[in-house]
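Peer 1: Below is the structure, and that's it, no one-letter string:
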């Protein structure tokens, strides 16, 4: 009689990398800190936990993940704005929801400048007042943050954009960022950005470039494919 064979080791169909992720300590899911909950052109799936004074975002946290904010960039360009933002972090998951209203007060100033520099333009009256809404979901995996953003705005016309982003925190404070997506406005157009952001305990900054592909008779050379992205901030921790 043939002796019974020892039972072989049974292979588990459960992915080993997923098991490894589930055993990582909570500290491994630390959020890529930007200081202002912004990446380059998109919002960051990040909780604002301290008052911050910045060009892209100046914010004051309230309670329960709520904060009020504004963009000093837009304020300086004669488009005063005020927003309300809520964010939460649970393990590796991050969610941010926000709304902002902009009231453009620079129509006459911009019209005069464009019409004086472009005689072919008889009338130019920009309409940039209106609300904007956004929703962001992010997944933090160690030094990498992967996220997606949906943004809708209503100014002189509807604006809808979907953007994905990856931020790699390669040191304690520095992150490389890549963004890509589509803006929908009577058809799909590519939007993208790449750059670097520093998010220290207090001081923060960002530098990069964004592909915007704007075409308008009022623009120098009639089109504007790239725009620099720049930010400075200070967090009061």
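Peer 2: Arrived safely. Since the structure is predicted, the reported quantities are computational estimates derived from the model, not experimental observations.

Peer 1: can we go C-alpha only for contacts and neighbour counts from here?
Peer 2: Noted.

Peer 1: quick one, longest helix in the chain?
Peer 2: As assigned by DSSP state H, the longest helix anywhere in the chain is helix 107-117.

Peer 1: So which residues make contact with it?
Peer 2: Applying CA atoms under 8 Å, 6 or more residues apart in numbering, the contact partners of helix 107-117 are 121, 122, 123, 124, 125, 126, 127, 218.

Peer 1: Second structure for comparison follows:
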């Protein structure tokens, strides 16, 4: 399957980026020998400028991906003002999330005809570290259309269970991803508030 951005829903897709791509989840420029530099436009828009370096290799049905990214969060004061103004408790006078730091990931995938099976390990070193493992399955059911399912756990730093499901279109140039992810998000700074399911959207264009 081709996703156009080498992304599934919430995980990195086990595929090589072989053309420049402009997308929401990933904008990337391939260099040489499977290397590519990339950024997440989503994160940039959420005041977290980031840049990454990614290497991928395809050998028969096997796919291997290694990547790293550095994020510098510049929106602490903006998020703090929003959260403290909406909070019901007067005890919350200050809320400044710290999301700057590096992250690293590795993916192994196996392409079996119309099916891609893969596993991803991801580690981030921010104010509080996190480590997650996620398995994914993508089934190319018609032309450029695929259904995607993901499930995993965060074994360090916050939420334990993660899952996602959706559909992707990976044409010659245009790419589209739609789905939903379960994140079981609850913040102690917002008593009683929870948002367990979030939408997933990706739009991209590959310059082939």
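Peer 2: Thanks, I have the structure now. None of the values given here were measured: they were computed from a predicted structure.

Peer 1: Now, of the contacts of helix 107-117 of structure 1, which are buried?
Peer 2: residue 218 (16 or more other CA atoms under 10 Å).

Peer 1: What does residue 128 of structure 1 correspond to in structure 2?
Peer 2: Under the alignment (TM-score structural alignment), residue 128 of structure 1 pairs with residue 99 in structure 2.

Peer 1: ok, now residue 162 of structure 1?
Peer 2: Checking TM-score structural alignment: residue 162 of structure 1 goes with residue 133.

Peer 1: And that match, which helix or strand is it part of?
Peer 2: Using DSSP states H and E, residue 133 of structure 2 maps to strand 130-142.

Peer 1: got the buried residues for that strand?
Peer 2: 130, 131, 132, 133, 134, 135, 136, 137, 138, 139, 140.

Peer 1: Stretch 67-79 of structure 2 now?
Peer 2: Buried-residue list, stretch 67-79 of structure 2, by 16+ other CA under 10 Å: 67, 68, 69, 70, 71, 72, 73, 74, 75, 79.

Peer 1: export those to JSON lines and tack on secondary structure and distance to residue 170 of structure 2?
Peer 2: Below are these laid out as JSON lines (DSSP: H, G, I helix; E, B strand; the rest coil; distance: CA to CA, whole Å):
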{"residue": "67", "secondary structure": "strand", "distance to residue 170 of structure 2": "22"}
{"residue": "68", "secondary structure": "strand", "distance to residue 170 of structure 2": "24"}
{"residue": "69", "secondary structure": "strand", "distance to residue 170 of structure 2": "24"}
{"residue": "70", "secondary structure": "strand", "distance to residue 170 of structure 2": "27"}
{"residue": "71", "secondary structure": "strand", "distance to residue 170 of structure 2": "27"}
{"residue": "72", "secondary structure": "coil", "distance to residue 170 of structure 2": "30"}
{"residue": "73", "secondary structure": "coil", "distance to residue 170 of structure 2": "31"}
{"residue": "74", "secondary structure": "coil", "distance to residue 170 of structure 2": "33"}
{"residue": "75", "secondary structure": "coil", "distance to residue 170 of structure 2": "33"}
{"residue": "79", "secondary structure": "helix", "distance to residue 170 of structure 2": "35"}
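
Peer 1: now, the most widely separated pair of the residues you listed?
Peer 2: Largest separation among these by CA to CA: 67 and 79, giving 28.2 Å.

Peer 1: ok so, going back, and the match of residue 128 of structure 1, what does it touch?
Peer 2: Taking CA under 8 Å, 6+ apart, one finds 48, 71, 72, 73, 126, 127 in contact with residue 99 of structure 2.

Peer 1: pretty sure the last one contacts residue 102?
Peer 2: Meaning residue 127 of structure 2. No: shown here, residue 127 of structure 2 and residue 102 do not form a contact pair, counting by CA atoms under 8 Å, at 10.8 Å.

Peer 1: Which one's more surrounded, the two?
Peer 2: residue 102 (17 against 11; other CA atoms under 10 Å).

Peer 1: what's the closest non-adjacent residue to the more buried one?
Peer 2: residue 70 (4.3 Å; CA to CA, 6 or more residues apart in numbering).

Peer 1: what about the helix or strand following the longest helix of structure 1, distance to the chain center?
Peer 2: Later in the chain than helix 107-117 of structure 1, the nearest helix or strand by DSSP H and E is strand 130-141. Centre-to-centre, strand 130-141 of structure 1 and its host chain are 7 Å apart (CA atoms, centre = their mean, to the nearest Å).

Peer 1: Likewise for stretch 178-189 of structure 1?
Peer 2: 14 Å.

Peer 1: What sits closest to the match of residue 162 of structure 1 if chain neighbours are left out?
Peer 2: Nearest residue to residue 133 of structure 2, sequence neighbours excluded (CA to CA, 6+ apart): residue 121, at 4.6 Å.

Peer 1: Touching, that neighbour and residue 131? I think so.
Peer 2: Yes: when contacts are counted by CA under 8 Å, residue 121 of structure 2 is listed as touching residue 131 (7.4 Å).

Peer 1: Report all helices and strands that the strand holding residue 133 of structure 2 contacts.
Peer 2: Judged by 3 or more CA pairs under 8 Å, 6 or more residues apart in numbering; DSSP states H and E, strand 130-142 of structure 2 is in contact with strand 115-124, strand 145-156.

Peer 1: could you redo these as CSV and give each row mean neighbour count and distance to residue 84 of structure 2?
Peer 2: Formatted as CSV, these follow (neighbours: other CA atoms under 10 Å; distance: least, CA to CA, whole Å):
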stretch, mean neighbour count, distance to residue 84 of structure 2
strand 115-124, 20, 26
strand 145-156, 19, 27
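
Peer 1: Would you mind putting these into CSV with distance to residue 35 of structure 2 alongside?
Peer 2: Shown next, in CSV, are these (distance: least, CA to CA, whole Å):
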stretch, distance to residue 35 of structure 2
strand 115-124, 18
strand 145-156, 25
